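Q: next comes the sequence, and after it the predicted model I'd like to discuss.
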Amino acid sequence: MSAPAPVAQQKANQRRVAAATLIGTTIEWYDFFIYATAAGLVFAQLFFEPSGQSIGLLLAFASVGISFLFRPLGAFLAGHFGDKIGRRPMLVITLVLMGAATTLIGILPTYETAGVIAPIMLLMLRILQGVSAGGEWGGAVLMAVEHASPGRRGRAGAVPQLGVPLGMLLAAGVTALMIGWIAPGDAFLEWGWRVPFLLSVVLVGVGYFIRRAVDESPVFEEIAQRKEQTRVPVVELFRKHWLLVILAAVVFAGNNAAGYMATGGFIPSYASGPAVGLERTDVLLAVTFAAALWFCFTLLSGFLSDVIGRKRTYLIGFASQALMVFPLFWLINTGDLVLLYVALGLFTIGLGLSYGPQAAWYSEIFPASVRFSGVSISYALGAIIGGAFAPTIAQALVNATGSTDAVSFYLLAMTGLSVVAVALLRDRRGIDLSVSNQAEQEVGATIFDHRRAAAGEAAPAAEPARR
């Protein structure tokens, strides 16, 4: 017997939303990661050549981190308009912005042909990528989570999270294909590096039409119908929920530092450099394998968080990550390709388990009227604290100490900070996300509110919306 029409329509819409958020975030993060991959492999030679190899590599990694500094700008803008005009329009705008910046990088002149203007243009386009990435994530996860039923938010929220490992897998896979078969050797340095960037224009075209077809979030539709949009959501967010923003940002920092350093720019450069000496294609294929495992454990953690809770899933993930920060480099430093696969594979278990539940947990701790701003800004700040300069810091630590142990201690410290933040937040699995439940959403997200919430004290009435 078929399901009643409304239920069938709801499920069909949820599938469309899942596809739109997954495909869109995959494209966005492919664009973002293709830059990090190229930075570690060729940008030191192409854009920062006069600085020398070591300093040029540091500058290339620093250009990866600079974009993170502009993520909050994208988060502020997307959060402001996402809480005022809707989640869906911001998804389309950020996708097009990211695709345009990535495609233009693919046609940039290098330092050899344009001089100092080449790295300046590269940095400007990287900043544009950062602005786009800052606004993308919040809209995608809210579309997924706010369309889902309370008992399925973890798995629904994990779907846009899958775009990160999928984007990384696609970026590493395309780069490995170019280096290994299509444009090997000098050809990759001459023209092959441009192809992955130029492919973005095709991917963005596909994502644009898919995202245009999905329905607006039901939570925002309710906000709009009630005319309860907050006039300046960012001001309201920091006035009433600044501690929540800080804690949520630090929760993400440990995962982001590990992810960007381990499977982003640093390890492909380090493992294929003189210290380890593996072939670049082999290293990129190992990163592709790790991204595939990251995908699997991110998806698993979404389901797991619906069963045992967001907080417990996070703690399991960070425990796994902490256990691997030293073995990760011990295994890589052997120079054995099989052990590189083992190292990255084991490390991505913790990455996935501490990333999948993030969309649902962020959505459940922020009130409806400032939710887009809250999740976007927390994510952007967490990326700055964690991943912005993680490859640069790692390279500087190796240069200064001659050892990767200092890098492992750095990762351990970042993981520890995130564990503390996780401990200070409350699991709010299943809370009503609608604007009609704003009063309950306003309190109880941290352990500092726990006593009042446990005692059943009435939540303060929500302030009148500023229209």
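A: That came through fine. Numbers count the residues shown, from 1 in each chain.

Q: make it CA atoms for all contacts and neighbour counts henceforth
A: Will do.

Q: how close does the most centrally placed residue in the chain sit to Leu170?
A: With distances taken as Cα atoms, centre = their mean, Val164 lies nearest the centre of the chain, 6.0 Å away. Distance, Val164 to Leu170, by Cα to Cα, to the nearest Å: 10 Å.

Q: can you name every helix or strand that whichever strand or helix holds Pro165 contacts?
A: Here Pro165, judged by DSSP states H and E, is contained in helix 163-177. For helix 163-177, the packing partners by 3 or more Cα pairs under 8 Å, 6 or more residues apart in numbering; DSSP states H and E come out as helix 5-38, helix 194-198, helix 280-308.

Q: please compare the first structure with the one that follows:
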Amino acid sequence: MSHSTPPSGPAASAGTPAGPAGAGAPAAVAPAVAAADETPVPRSRVVVASLIGTSIEFYDFYVYATAAVSVFPLIFFAKGDDGAALLASMATFGAAFVARPIGSVLFGHFGDRMGRKVTLIGSLLTMGIATFLIGLLPTYYQVGLWAPAMLTILRFTQGLGLGGEWSGAALLATEYAKEGKRAQAAMWPQLGAPIGFFLANGLYLLLVLGFDHDSTNPDMDGAFLTWVWRMPFLLSIAMVAVGMYVRVRLEETPVFQRALDNDQRVKAPVGEVFRRNWWELILGTFVMYATYVLFYLMTTWILSYAIGKRENGMLGIPYSEFLVLQLIGIAFFAAFIPVSGWLADRFGRKPTLLTVSGLMILFGLSFGLWLAPATMGTGAEVNVPLMVAFLAVGMTLMGLTFGPMSAVLPELFPTNTRYTGSGIAYNVSSILGAALTPFVAAWLVQKFDVSYVGYYLAAASLITMVALALSPETRHADLDTVSSARERRAAR
């Protein structure tokens, strides 16, 4: 990331240049104008602004994900079959992923029309307020079916906010980055994922231990299920206030400012990106696909499988014990995100991600060897070192595949539709790779065995490898002059 605005140059965009009215006819592009009174933005401010927002957003998301496994099946759904309650809870978890592409279109429109700064503030508020309100909801035993209905609505609203958050934070990092250092600069918002996980699940662990909650034999009238579970949701509002303070002090990114100076905005970014960059949308969606599948297997699904009852074919590990193991795994996730940024800048996006995707296929094919109850053990006899090793390998691969994505996806799109395009690709992939994954994985374990969950990951990784093979190498792409696949073919 640069301490100052990069030198200006030709600012031709991939789409047809258009004025505020969004006219589609070709127009001459004026030379880029560098404002004489621009003040350099400190690198530390850009780092903090891109990191703190995603940390808060992912904290909110993981607080819900943890509660969806350990709390919501007990208090938001009618008492009955445990497996059915878990699947219903996973379905509400997936509602946010349906909302995320809608959020990417909504916030992407304003991000490409009005700028990155104001849009990032809006996405943070949307997510934060929805999370806070979940902490105030009545339960099924208080208001009946209204409880899961309201929970689903607020989960959907969470998804809207996160749909606009990630792409804005990624653009903030990449559009300030030094030449040849974009993947390393763009890894900062990616670190928000493990940081948010540490905050959310670390807080849950403290509460579980402090109030003696046993997930394998929950006390429905105990303090944890009565009111303590609400605290992580309510406390999120303080974090939102900190994030707002940091983001209000931001400046617009230099790349977007040059697009403004050259009058390159389009009236309808979503229409423009579908018309000119539909191929990049498809590629970006499936490049990200296996990353989502791996992540939600290694966080949400593995939690439900690990703490699930042994009589249902799961491992029966106490929640508090497994959460400690999961936090150890997340440390590997955080450690390998910077490594992936360096690799992607040193060797290129495609070679790095193709190699990691191949390793993910091998990892998926080995799930039965790691996780079968006969191998792993159950309850008090669980093989703790083997589980730690499984989590460490999975999360190492997660760091290596997730780290470069905030550079790869923005590099596919021109400045005047970059917020919209990268956001749609990222969040449509979330429906395919994340919303379905915990539900499908839980179903596969119930119908077959845990090895089929690994086959699911292997198949997803193979699909991503095909998308990567068809994608351009973007390591040296000029963000001011990114073009569509059609225009690159025409130029050749």
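A: Structure's in. What do you need? Nothing here was measured: the structure is a model prediction, and the numbers come from that model.

Q: how close are the two chains, by TM-score?
A: For this chain pair, the superposition-based TM-score is 0.90 by TM-score structural alignment, normalised by the length of the first structure; 441 aligned residues with a Cα RMSD of 2.0 Å.

Q: quick revisit: dump the helices and strands packed on helix 163-177 of the first structure into JSON lines; add distance to Ile93 of the first structure as well.
A: Output for these, formatted as JSON lines (distance: least, Cα to Cα, whole Å):
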{"stretch": "helix 5-38", "distance to Ile93 of the first structure": "11"}
{"stretch": "helix 194-198", "distance to Ile93 of the first structure": "19"}
{"stretch": "helix 280-308", "distance to Ile93 of the first structure": "26"}
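
Q: for Asp449 of the first structure, which of these is the nearest?
A: helix 280-308 (21.7 Å; Cα to Cα).

Q: specify, as a residue range, where that closest one falls in the second structure.
A: The aligned range for helix 280-308 of the first structure in the second structure is 319-347, by TM-score structural alignment.

Q: hang on, the earlier thing: how far away from the center of its chain is the helix holding Pro165 of the first structure?
A: Offset of helix 163-177 of the first structure from its chain centre (Cα atoms, centre = their mean, to the nearest Å): 14 Å.

Q: hmm, back to that, average distance between the match of helix 280-308 of the first structure and the first structure?
A: With mean Cα distance after the TM-score superposition for the first structure, stretch 319-347 of the second structure departs from the first structure by a mean of 1.0 Å once superposed.

Q: quick one on the thing from earlier: the counterpart of the residue nearest to the centre of the first structure in the second structure - nearest residue in space that isn't next to it in sequence?
A: Aligned by TM-score structural alignment, Val164 of the first structure pairs with Ala193 of the second structure. Nearest in space to Ala193 of the second structure, with sequence neighbours left out and distances taken as Cα to Cα, 6 or more residues apart in numbering, is Phe58 at 5.6 Å.

Q: which residue in the first structure aligns with that neighbour?
A: Counting by TM-score structural alignment, the partner of Phe58 of the second structure is Trp29.

Q: just the residues contacting stretch 401-420 of the first structure, thanks.
A: Stretch 401-420 of the first structure has contacts (Cα atoms under 8 Å, 6 or more residues apart in numbering) with 250-255, 257-258, 315, 318, 321-322, 325-326, 329, 386, 394, 397-398.

Q: and what of stretch 345-360 of the second structure?
A: 180-184, 290, 340, 343-344, 397, 400-401, 404, 408, 457-458, 461-462, 464-465, 468-469, 471-475.

Q: mind listing the strands for the first structure?
A: Counting by DSSP state E, the first structure has no strands to list.

Q: what does Gly345 of the first structure align to in the second structure?
A: Checking TM-score structural alignment: Gly345 of the first structure goes with Ala392.

Q: kindly report the same for Pro109 of the first structure.
A: Checking TM-score structural alignment: Pro109 of the first structure goes with Pro138.

Q: contact partners for that match?
A: Per Cα under 8 Å, 6+ apart, neighbours of Pro138 of the second structure: Ala147.

Q: and for Leu151 of the second structure?
A: 92, 134, 137 are the contacts of Leu151 of the second structure under Cα under 8 Å, 6+ apart.

Q: so which of those persist in the first structure?
A: For those, the contacts that are reproduced in the first structure, applying both residues aligned by TM-score structural alignment, their matches' Cα atoms under 8 Å, are 134, 137.

Q: which of the contacts of Leu151 of the second structure has the largest number of neighbours?
A: Compared across those, Thr92 has the highest neighbour count, 23 neighbours, by other Cα atoms under 10 Å.
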